[in-house]
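**Student:** When you get a sec, could you give me coordinates for this:
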Amino acid sequence: MKEKIEILLSKNKLFLGIGGSILFVILGIWLFLSADSFQQHSFRLLRNPMVIKGIGVLGILFFGATGIFGFKKLFDKKVGLIIDSSGITDNSNASSVGLIEWKDITDIETKQFMSTKFLLINVSNPEKYIGKAKSGMKAKLMRSNMKIYGTPLSITSNTLKYDFGKLEQLIHTEFEQNKNVG
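**Tutor:** The predicted structure is shown next:
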C-alpha cells in the first residue's frame, strides 16, 4: 500500500443513532412506569409486571449506553477507520481496540444480523486484542463477540462516512495485498 486511507465518522449517522437511543430510553421508562397496565394483555408473559419492568430496565440500560457512546463519538476527533501498511486502525464502534495488524489477520468474513452487515476480523491471537481493551466492559463485549462469532473483532459502517459494500471491498483488497507483508 502506498498511502494511508482515512474514513471519517459520520456525524449524521451518529445523530440518528443518538435520536433512536433517546426514543428507546423513553420507551423503556414508559414500560417500567406502566407495567401494571399490561394485566389484560393477550400474551400471558406480558401480563407479568416484573417482566415488563425488566424489559424496560434492559432497554434503558442498553439504549442509554448506545446513546452515551454515540454522544462521545460525536465529539471524537479521531478518524473512524485508518487503513495503511500496518493494518486497520479501528475507532468506529464500542469494541474498537485501535490497530489490528495485517500479520495477525487470518481471515475476513461478512455477516449480517437483522439489517446490519459487519466484517468479522479473524486473528491468530484473539487474546492479544482482548487485552488491548481499555475497560472491563469493552473486554466483556469482545469476549461476547468471541463466543458468538469466533473473533472479538468486528467492523461495521454504521458510524462511518462510507458505504458498507465499498468498505468490504476495500478491506478485502488491502488484506490480500498486505497479508504476507511484515
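**Student:** C-alpha from now on. contacts and neighbour counts both.
**Tutor:** OK.
**Student:** Burial check on Tyr129, number of neighbours?
**Tutor:** 20 (other Cα atoms under 10 Å).
**Student:** tell me the contacts of it?
**Tutor:** 97, 100, 152 (Cα atoms under 8 Å, 6 or more residues apart in numbering).
**Student:** Out of these, which is nearest to Ile5?
**Tutor:** Ile100 (14.6 Å; Cα to Cα).
**Student:** tell me which element the closest one is part of?
**Tutor:** Ile100 belongs to strand 98-101 when assigned by DSSP states H and E.
**Student:** who touches that strand?
**Tutor:** 86-91, 129.
**Student:** if we go to 6 Å?
**Tutor:** 86-90 (Cα atoms under 6 Å, 6 or more residues apart in numbering).
**Student:** Before we compare anything, build this one as well:
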Amino acid sequence: MSDIIFKKNRPKYFFFILVFLILIISLSYFGILWMLNPSKYVSVFTRNEVIVSLVGILAILGALLLSLIIIKSISNRNFFIRINDEGLFLGILQYTNNLIYWKDITGIEIVEINKIKNILVYINNIEYYKNREKGLGKFFFISNTKKYGTPYVINTNALSAKIDDITEVMIENWEKFK
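**Tutor:** Predicted coordinates:
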C-alpha cells in the first residue's frame, strides 16, 4: 500500500500563525504596560496594584508559551497526517512520538469541542506513548488524556482535506490493518 498523506493548507496555516502572532504581540504589549505602571490600571475589576502586576506577569508568560508553540509549529517539517500499513503518523501534533500503530488504536471518532470538529483517536496503550513524551508535549499529553480520554485530539482545520474525508480514510485503514 502506498502512503496516503494529508498536507497542510498553506493559506489557512499562515492565517492561524498570523492570528497567534497578533495575540502574542497584544499579550506582550499589555503585559509590559501593566507591569511597568500598575497604579495607572487599577479599576473595579483589579482592585490593587498587585493584581494588575500579576495579570501583567501572566500575560507575559502566556505570550512566551504561545511563542514556544508557534516556533515548534513553524519548525515542524512533518506537518501532515500520513496513513500507511504501519500506522497513523500525526505530524500535526506537538508530541515527540507521532506514530500510532494500528494495533494500539481502539477507536476513531469525530467530536465537536468548543464548536470545532476534532478527530479523537483512542488508544489502549497510553502508558507506552506517555513514557516517550517529555516537556511541554508530556503536559499536553496528560491534559488531553484527562479531558477527552485520549491524548490524540486532532484539529484538522489547517489541513487541505475535510475532516470527514480524513476520518473516513483513517477508519477504513484501521479496520484493514488492525
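**Student:** What helices and strands are in contact with the next helix or strand after the strand holding Ile100 of structure 1?
**Tutor:** The helix or strand immediately downstream of strand 98-101 of structure 1 is strand 105-113, counting by DSSP H and E. Contact here means 3 or more Cα pairs under 6 Å, 6 or more residues apart in numbering; DSSP states H and E; on that basis strand 105-113 of structure 1 packs against strand 116-123.
**Student:** same for the strand it packs on, what does it pack against?
**Tutor:** In terms of contacts (3+ Cα pairs under 6 Å, 6+ apart), strand 116-123 of structure 1 is packed against strand 105-113, strand 153-155.
**Student:** Of those, flag the one that's most buried.
**Tutor:** With neighbours defined as mean count of other Cα atoms under 10 Å, those peak in mean count at strand 153-155, which reaches a mean of 23.
**Student:** mean deviation of that strand from structure 2?
**Tutor:** Per the superposition on structure 2, strand 153-155 of structure 1 and its aligned residues are separated by 1.4 Å on average (mean Cα distance after the TM-score superposition for structure 1).
**Student:** Let me know the next secondary structure element after that strand.
**Tutor:** Beyond strand 153-155 of structure 1 on the C-terminal side, the first helix or strand identified by DSSP H and E is helix 164-178.
**Student:** List the neighbours of that following helix that are in contact with it.
**Tutor:** Contact with helix 164-178 of structure 1 is made by Ser157, as judged by Cα under 6 Å, 6+ apart.
**Student:** please redo it, this time with the cut-off set to 8 Å
**Tutor:** 1, 83, 85, 102, 108, 110, 117-119, 156-157.
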